[in-house]
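# sequence first, predicted coordinates after that:
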Amino acid sequence: MSHAAVESRSYFPARELKAGARILKRLPDDVEERPYTLFKVKPLGPIIGAEIEGVDLGGELTPEVKAELHRAFLEWKVLFFRNQSLTSGQQLQFARQWGELEKHPFLPRGSSEEVTRFEKNANMTGNENVWHTDVTWRLEPALGSVLRLSEVPPLGGDTLWADMAAAYDNLPEEVKRQLDGLTAVHDFTSAFSRFLSPEQLKAKQEEFPAAEHPVVRTHPETGRKTLFVNAAFTVRIAGLEAEESEKLLAYLFRQAHIPEYQVRFHWEPNSVAFWDNRATQHYAVSDYFPNRRVAERISIAGDRPY
């Protein structure tokens, strides 16, 4: 595709506002609905988010339970578990069943290098209240994450997730055609540079150079097309002039804000969320200060988007 051809595109429908019914598919077109037989699934919305009842995450999962949980993970995109009195070690053991774990180079660590610990209060307020997909600045962004809250505020502190396959499904067909083949640049600098000295920043930029990913990725397990740009880490569309790139990204970022694509989870002590980072964005609501909110997150290494 020539640079001139990219520049000449018009990315926006005549009317961005869309009222009425939306396309809300939970499953790929070639997948049939099947019951879950080894635990109870309580949907929190029609397409994304379900509470799982009857599974002890601190125990040994049988291959059958693990396989059915993985199917639920793919179909619901974020799973919630309540009343899970886990140690960090047990949380690590659960996450490892889905693959190799990754270490976050910028966030505070917990009991081991693979555990990220968030202790939020009036002196350390939350910065995660922007729609984002984790670590898309990596060449191989995380497959998913397991987040456990040990302390919750009396009010507030919810987390929202958005289904980015639904966001893609509902783009106008002309926009889908125009996004085909485009890539975007993802960079950690704007999010984390304020925590680093100039020397540290330079070293980290050499260790984690900006990554280029497709604007629309194909989920490696479900095959669904998923909008894969986010406001925290996506800095520009490759091959576009700066103004056109900014306009396009602003339009695409807004798709995560549509309530029909979202689920909102209210935390209780010892609640756990396990989400598919390849298919979702999330937003941690920072409305609980000066109260405390303590969480530990473990992320599972992923693959390169295509």
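Here it is on my side, so go on. As the structure is a prediction and not an experimental result, all values here were calculated from the model.

# from here on, just use CA atoms for contacts and neighbour counts.
OK.

# so which residues of the stretch 1-150 of the chain form strands?
With DSSP state E, counting those that start in this stretch applied, the stretch 1-150 of the chain shows strands at 40-43, 50-53, 78-81, 101-102, 115-120, 144-151, listed in chain order.

# what residues of the second one count as buried?
Of the residues in strand 50-53, those buried by neighbour count under the rule 16 or more other C-alpha atoms under 10 Å are 50-52.

# what does it contact?
Here strand 50-53 makes contact (C-alpha atoms under 8 Å, 6 or more residues apart in numbering) with 39-44, 76, 78-82.

# with the first one instead?
Contacts with strand 40-43, where a contact means C-alpha under 8 Å, 6+ apart, come from 49-54.

# circling back to that earlier point, compare the strands of the stretch 1-150 of the chain and give me the one nearest residue 286.
Among the strands of the stretch 1-150 of the chain, the nearest to residue 286 by C-alpha to C-alpha is strand 115-120 (9.3 Å).

# which strands or helices does the closest one pack on?
Using 3 or more C-alpha pairs under 8 Å, 6 or more residues apart in numbering; DSSP states H and E, the elements in contact with strand 115-120 are strand 293-300.

# need the contacts of strand 40-43 in CSV with distance to residue 115, can you?
Shown next, in CSV, are those (distance: C-alpha to C-alpha, whole Å):
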residue, distance to residue 115
49, 24
50, 24
51, 23
52, 23
53, 25
54, 25
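
# quick one: which of these is nearest residue 213?
residue 49 (25.9 Å).

# what's the local residue count around the closest residue to residue 255 other than its chain neighbours?
Leaving aside its chain neighbours, residue 255 sits nearest to residue 167 (5.8 Å; criterion: C-alpha to C-alpha, 6 or more residues apart in numbering). Other residues near residue 167 number 27, with proximity taken as other C-alpha atoms under 10 Å.

# structure B:
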Amino acid sequence: MPEAVRVEPIAGALGAEIGGVNLAGDLSNSDFDAIHDAFLKHHVIFFRDQHDLTPEAHKSFGQRFGSLNVHPYVSGMDAHPEIMEIIKEPEEKLNFGGGWHSDMSFLEKPALGSILHAIEVPPFGGDTLFANQVAAYEALSDGMKAMLDGMVAIHSASREYSARGHSAQARKSMDAQVADDAPEYEHPVVRTHPETGRKALYVNPAFTLRFKDMTKRESRPLLNFLFEHSRDERFTCRFRWSDGAVAFWDNRCVWHYALNDYHGHRRHMRRVTVNGDRPA
């Protein structure tokens, strides 16, 4: 690993802070390889004091990992549609991302990862929680693993982005569309990470509706068990934001949850999402 790049784990389950890196600069191949290795090993990585990360540089860093997504239901920046501005004004009650989920699992080819840059953070609160779905899968009994392997779940944005859905609610500084008729896609309940080969649970409370060939009522007991299991504290880490900080998480094996505990204060983040492949 290059001497300039420092990797310091922040928790036993997942998460590492990366030092000695300026994401707005020209990353050498060796620095990029070190970041990529840390990303695969720790599942979510953090960078402090990235104040020079312009929208152009933000996109450029994301493009090192793949093509960038334009969100189908939330408008991006006018000049940079690939960048979603996630803003909560002091008088607003609802935040965006305020529940456990995996970004974009409602797509046929869900996101590889998300890169979130803090532009303005509240004086307290607004932390983000992350949960390791590789660890969640590995902690299951052999019998449960055997049952889940080969099962398929149905994912859709129809609930979260419905007229009553949390993500589609009107916000002063964000433009989200209602998508009651959003398509449904089938994904394996246990997916194999395309780069590491490790198995991870791949269901989440926001976008997983039911199991294939089962009703919602039939699916609910097992889904509820998996949702509760997957967010167990032993699989989690917590990140305290600061102005200029960046978090990059692997949506193929990580859940996250943006805490909404800073009422009366403003929070402004910018997110780039890297396109992924079809889960297998």
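Everything's here; your move. A quick note: this is a predicted structure, and the numbers were derived from the prediction, not measured.

# for residue 213 of the first structure, which of the strands of the stretch 1-150 of the first structure is the nearest?
Closest among the strands of the stretch 1-150 of the first structure, using C-alpha to C-alpha: strand 144-151, at 17.2 Å.

# show me what residue 69 of the first structure aligns to in the second structure.
Using TM-score structural alignment, the partner of residue 69 of the first structure in the second structure is residue 35.

# tell me how far its match lies from residue 72 of the second structure.
Separation of residue 35 of the second structure from residue 72 of the second structure (C-alpha to C-alpha, to the nearest Å): 29 Å.

# the two - which one has more neighbours?
With neighbours defined as other C-alpha under 10 Å, residue 35 of the second structure and residue 72 compare such that residue 35 has more, 20 against 14.

# check contacts around the more buried one.
residue 18.

# mind redoing it with 10 Å?
1, 5-7, 18, 21, 27, 29, 41, 45 (C-alpha atoms under 10 Å, 6 or more residues apart in numbering).

# stretch 236-253 of the second structure maps to which residues in the first structure?
With TM-score structural alignment as the criterion, stretch 236-253 of the second structure aligns to 262-279.

# span of the matching stretch from start to end?
12 Å.

# now do the SS call for the aligned partner of the residue nearest to residue 255 of the first structure in the second structure.
Aligned by TM-score structural alignment, residue 167 of the first structure pairs with residue 136 of the second structure. When classified by DSSP: H, G, I helix; E, B strand; the rest coil, residue 136 of the second structure comes out as helix.

# gap between residue 136 of the second structure and residue 202 of the second structure?
According to C-alpha to C-alpha, residue 136 of the second structure and residue 202 of the second structure sit 10 Å apart.

# got it, and residue 41 of the second structure?
18 Å.

# which of those two has more neighbours?
When residue 41 of the second structure and residue 202 are compared for neighbours, residue 202 comes out ahead with 27 against 14, by other C-alpha under 10 Å.

# so how far is residue 159 of the second structure from that one?
18 Å.

# and the angle for the longest helix along the first structure with strand 144-151?
Using DSSP state H, we find that the single longest helix of the first structure is helix 63-76. With axes from the mean of the first three to the mean of the last three C-alpha atoms, to 10 degrees applied, the angle from helix 63-76 of the first structure to strand 144-151 works out at 90 degrees.

# show me how far helix 63-76 of the first structure is from its chain's centre.
18 Å (C-alpha atoms, centre = their mean, to the nearest Å).

# which parts of stretch 35-55 of the first structure are buried?
For stretch 35-55 of the first structure, by 16+ other C-alpha under 10 Å, it's 41, 43-44, 47-52, 55.

# okay, those residues in CSV with distance to residue 138 of the first structure next?
Formatted as CSV, the buried residues of stretch 35-55 of the first structure follow (distance: C-alpha to C-alpha, whole Å):
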residue, distance to residue 138 of the first structure
41, 33
43, 32
44, 31
47, 28
48, 25
49, 26
50, 28
51, 30
52, 30
55, 32
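
# what's the closest of those residues to residue 145 of the first structure?
Nearest member of the buried residues of stretch 35-55 of the first structure to residue 145 of the first structure, counting by C-alpha to C-alpha, is residue 49, at 14.3 Å.
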